[in-house]
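>>> Sharing a model that was predicted from the sequence below.
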Amino acid sequence: MVRKPLVLLTVCLATLTINIGTMVVNVALPSMADQLDASTKDLLWIVDGYNLAFAALVLAMGSLSDRFGRRPALVIGLAGFAASSAAAALADGSAALIAARVVMGVFAALIFPTTLSIISNTFTGRRERASAIGLWGASSGVGVAVGPVMGGFLLAHYSWHSIFWALVPIAVVALGLTLAFVPESRDPDVPRIDRPGFVVSVAALAVLTWTIIEAPGRGWGSAETLTGFGVAAVLILVFIQIERAVRNPMIDVTLFLDRRFSAACAAVTIAFFALFGFIFLITQFFQFVREYTPLETGLRFLPVAFSIAASSVIGSQLAPRLGTRAIVAPGMALMGAAFLWISTVPVGVTYATVVIPQMILLGTGIGLVTAPATESIMRVLPPARAGVGSAVNDATRELGGTLGVAVVGALFSSQYADRLIELIGQHLYPATAAKASESVGYAHAVAAQAPALRDLVDTAFLDGFNLACVTVGVICLVGAAAAWFALPADRYDPLADETAQAHDAQLTARH
């Protein structure tokens, strides 16, 4: 007998493990910059090495879990995540840490679509499935809270290595619960992996991310940067052609003709683009500009985390009754308003009266977007193909997160570097000024020896911070308008669950 509450608890803990692994590293970035002598570009890769592997592999991993079994996929994923977390804890340099983070991303890509696939196969009615997905989405919000707080506590007592050691027992507990409570399920009719599509999709995302992260140093208009964007665009077009031509594509691109699917994917992508970019920047703002300790920084993430968790549950309950569009579009508008407000913060901003309301506004918007949009994506495919649907949903999350860190980090890095050279270039040796422009941590270390430079360094930081926030805010507002026109107003009668299941059967025949 399947004990649904225990199955849900297990997959939520597995999801929480991944989200802690994603978020815990951000609060440790300043410590890594100091102890590893890491540049801003190194920090971007420490974050995005994980995100890149996750986003690149999640589609293929979703199909594998459908075909060979969701329970063994979750077991292998959690065991590998624990082992690679231990490897990250043992790293003694930026390159080794980036490599370990990439491996962590590989196993996270196996875990994440499997959890959502298990939910879709365990909770078959739309009403109970929407509630389960809401709680699953809330676990992401809890991860946003637990990751920074746990990381801050550990960094207050130990080195940055401890944040990765702490992930090991959490993954092991989730592994034990999986073996005890998760039933086996699979779809034997899932075809083999589309190898050409897989290779091209990985190459396209890798080239795009690499180009964005390297652009500040090479120049946005340089031949290398323009070539990188051109190669990425060509690879994306080739991927689309491959998927349309092969008998068993990695993803059926015709799914994007369904507005519930394509518009919801775009909404999730933008939401995680905003969230990951925000966390990357605000962590450094708190620790470098405001000089909070890692633990103080982690605790200050609680408002955004709890608001994501609460609004995920609320949004998943309201969307079936009011329609996906009526929840997602206002949620994106809240995100845009929050970022434009955040872009105005000064160095001495008051946390209690300004930053907390900003975080609540942002977190509420993210939660209202992600859970209803995820449920919309999952409704397009039948439960037997839930791995594909969950993989697409997870791919949009990680693609958004990867590009969020890359784009926001690159915009910040470019503006910060130019402004810093302008402000303090004449006060320092050229080599010192150049290194300070590449690393915020090094710039503040220099300013600590020359207090007169501190205000100039903070000014350069806020110039980059504000530009990045305004950019993300505008993207969110444009996304809100697009969501309002593209998403369907698919209200749901709670008493007509049978009708929804019949509709799923029709979709099964169509796809």
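All right, it came through fine. Numbering: from 1, shown residues only.
>>> use CA for all of it now, contacts and neighbours both
Will do.
>>> Check the chain and tell me which residue is nearest its centre.
Gly401 (3.6 Å; CA atoms, centre = their mean).
>>> got the contact list for it?
Asn51, Thr269, Phe272, Phe273, Ala274, Leu275, Phe276, Gly277 (CA atoms under 8 Å, 6 or more residues apart in numbering).
>>> how close does the last one sit to Ala326?
Which is Gly277. 26 Å (CA to CA, to the nearest Å).
>>> now do Ser201
In terms of CA to CA, Ser201 sits 33 Å off from Ala326.
>>> Just say helix, strand or coil for Asp493.
Of the three states, Asp493 takes coil under DSSP: H, G, I helix; E, B strand; the rest coil.
>>> correct me, but it touches Pro320?
Yes: here Asp493 reaches Pro320: they are 7.4 Å apart, a contact under CA atoms under 8 Å.
>>> Just want to know which of the two has more residues nearby.
Legend: neighbour count by other CA atoms under 10 Å for Asp493 and Pro320, higher for Pro320 (22 against 13).
>>> and that one, what helix or strand is that in?
For Pro320, the element it lies in under DSSP states H and E is helix 302-322.
>>> list the helices and strands whichever helix or strand comes after that helix packs on?
Downstream of helix 302-322, the next assigned helix or strand under DSSP H and E is helix 324-342. When contacts are defined as 3 or more CA pairs under 8 Å, 6 or more residues apart in numbering; DSSP states H and E, helix 324-342 packs onto helix 259-284, helix 302-322, helix 356-380, helix 454-486.
>>> now the longest one, how far from the chain's geometric center?
Centre-to-centre, helix 454-486 and its host chain are 17 Å apart (CA atoms, centre = their mean, to the nearest Å).
>>> Show me what counts as buried in it.
454, 456-477, 479-480, 482-484, 486 (16 or more other CA atoms under 10 Å).
>>> now swap in stretch 206-221 and tell me
Going by 16+ other CA under 10 Å, stretch 206-221 has these buried residues: Ala206, Val207, Leu208, Thr209, Trp210, Thr211, Ile212, Ile213, Glu214, Ala215, Pro216, Trp220.
>>> structure B:
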Amino acid sequence: MLVPLALAQFICSFAGSNMNVMINDMSEDLDTTVAGIQLAITIFLLVMAALMIPGGKLTDKYGRKRCFTLGLAIYAVGALISTVAPNLTVLIVGNSILEGVGTALLIPPVYILVTMLFTTVSSRARAFGAVSAAGGVGAATGPLIGGLITEAISWRAAFVFQALVIAAILWLARTLKDPRPADPSRPFDTLGAVLSSVGLILVVMGIMAAQSNLWLTVGLVAAGALMLFWFFVSVRAKERAGREPLLSVTLFRNHVSNLGLITQNSQWLLLMGTSFVVAAFLQVVRGYNAIETGVIFTAATVGILTASLAAERLAERRAQRTLIIAGYALSVVGTAVLLALVAGHPSAWAFAPGLLLIGLGIGVMLTPSVNVVQSAFPEERQGEISGLSRSVSNLGSSLGTAVAGTVLVAGITSTPSRAYGLAMAVLAAVSLVGLAAALRLPRPQHAPREQRASPLP
């Protein structure tokens, strides 16, 4: 049962990073710019983030298995459309929108099913370890696999690869069982879904507009903040009236979960931001092709794989708080190493140590961060918290590409070294924010081995 779930997380994370090494090839073929490809990547990640909470809520109404299968089908259609895209607009429809919608439907069931099927801390840690590692490896190997496919065949073949993996997942998931029946009578907060989605989209698109129009940025961010405020007012009104909202504000009353959500957001912001910034710098400024850029990113892949293979032993021997702090410590050092490269003209391989450290750090803390959040709530609230958790993580991914990418793209042609340094400085600050949140997590009251039978972090 775990294989199709982990593979689904792998391909969705792969889709978020594999285009980073195709920037030159895709921009030339589609007659667009680096900013155009950045827009497509960011919209894909943003659609995931914006629709993840509604997607998690729909699993209660229509069932985990049905939403998972439907999401896979929509994703496959989007991948096939992207394969034959003649321009950036069609690519955005196929990759950014359809694949994003498909991901938002299929990812919440992955984490809900894992939580329901594995009830002890040790078994759940192993399961989340497999799924989270698959996500981390997908994001880290995206540049390498994407680069190999692009140089050997074409960037379009990378979308064929995604469609084939989706077909394999559908076949593997044919016997997957939903542990709880769907409840078609469960209400769905349509207004809340629209307000939360539009609010997030406006905020991120406003950030991306900063490179061209500051007033547009202010307007979009303000409009997005207003939408999100309206969303929370609507949620409170529904709860007072005894109706079920899209997302209960009581989810934010759990101190441990809130800190875990911050660590999740900053982890993915760091990983995806670093992936875009370094890949774009190597291709646009240094002139490396897709496969050369992908090979350099094997350092991050090795780091995540190494940490993931040790995830089960680490979960048994160390508290989740300790692992998250250690992961951030490694990531902070990694970003500092990459930031130091702004001086001089080092070889491309000089990027490998920093990428390795970030990969190790991300791999160490991915599983405990997810487990801290999911385990903080009972089974009947897994639909809500899973959607929120995945939304926060994917929002981090989209912000990583939007924020760090915008800083880089704004000066990559005129002052490339300065633009790279500023982008990495932003990501270093994000690492420190995540570390601060991890340090505030409560210390465990018992030794890690004694936690195995407890459902709490």
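Thanks, I have it. All values reported here derive from a predicted model rather than from experimental measurement.
>>> circling back to that earlier point, so what does the residue nearest to the centre of the first structure match up with in the second structure?
Per TM-score structural alignment, the equivalent position to Gly401 of the first structure in the second structure is Ser397.
>>> Please tell me how far its match sits from Val194 of the second structure.
In terms of CA to CA, Ser397 of the second structure sits 21 Å off from Val194 of the second structure.
>>> Can you get me a residue count around Asp189 of the first structure?
Asp189 of the first structure has 10 nearby residues by other CA under 10 Å.
>>> SS state for it?
Applying three-state DSSP: Asp189 of the first structure is coil.
>>> for it, what are its contacts?
Arg67.
>>> residue in the second structure matching Arg192 of the first structure?
Arg192 of the first structure maps onto Pro187 in the second structure, by TM-score structural alignment.
>>> no wait, Ala481 of the first structure
Using TM-score structural alignment, Ala481 of the first structure sits opposite Ala436 in the second structure.
>>> Likewise for Met32 of the first structure?
In the second structure, Met32 of the first structure lands on Met26 (TM-score structural alignment).
>>> my read: its match touches Ser154, true?
No: taking contacts as CA under 8 Å, Met26 of the second structure lies outside contact range of Ser154: 9.5 Å.
>>> next SSE after the longest helix anywhere in the first structure?
Looking across the first structure with DSSP state H, the single longest helix is helix 386-424. Using DSSP H and E, the helix or strand that follows helix 386-424 of the first structure in sequence is helix 430-438.
>>> Does anything pack onto that next one? Which helices or strands?
Against helix 430-438 of the first structure (3+ CA pairs under 8 Å, 6+ apart) you get helix 386-424, helix 440-449.
>>> from those, which stretch is densest packed?
Among those, helix 386-424 has the highest mean neighbour count (mean count of other CA atoms under 10 Å), at a mean of 25.
>>> And Phe278 of the first structure? What does it align with in the second structure?
Match for Phe278 of the first structure (TM-score structural alignment): Thr274.
>>> so who does its match touch?
Contacts of Thr274 of the second structure (CA under 8 Å, 6+ apart): Gly400, Ala404, Met424, Leu427.
>>> would you turn those residues into CSV with distance to Thr301 of the second structure?
As requested, the contacts of Thr274 of the second structure are exported to CSV (distance: CA to CA, whole Å):
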residue, distance to Thr301 of the second structure
Gly400, 18
Ala404, 21
Met424, 19
Leu427, 19
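>>> what's the farthest-apart pair in the residues you listed?
Gly400 and Met424 (10.8 Å; CA to CA).
>>> before we move on, back to that, and the match of Met32 of the first structure, how many neighbours?
So Met26 of the second structure, with other CA under 10 Å, has 23 neighbours.
>>> out of the contacts of Thr274 of the second structure, which one sits closest to Ala49 of the second structure?
For the contacts of Thr274 of the second structure, the nearest to Ala49 of the second structure is Gly400 (12.4 Å; CA to CA).
>>> Please identify which of the helices and strands packed on helix 430-438 of the first structure is closest to Trp45 of the first structure.
That would be helix 386-424 among those, by CA to CA, at 8.6 Å.
>>> So Ile76 of the first structure, which state does it fall into?
Per three-state DSSP, Ile76 of the first structure ends up helix.
>>> For the equivalent of it over in the second structure, list the residues it contacts.
Counting by TM-score structural alignment, Ile76 of the first structure corresponds to Leu70 in the second structure. Neighbouring residues of Leu70 of the second structure by CA under 8 Å, 6+ apart: Gly102, Leu105, Leu106.
>>> mind checking which helix or strand the last one is in?
This points to Leu106 of the second structure. Counting by DSSP H and E, Leu106 of the second structure is part of helix 99-117.
>>> returning to what we had before: the match of Met32 of the first structure - nearest residue in space that isn't next to it in sequence?
Closest residue to Met26 of the second structure apart from its sequence neighbours, by CA to CA, 6 or more residues apart in numbering: Trp155 at 7.1 Å.
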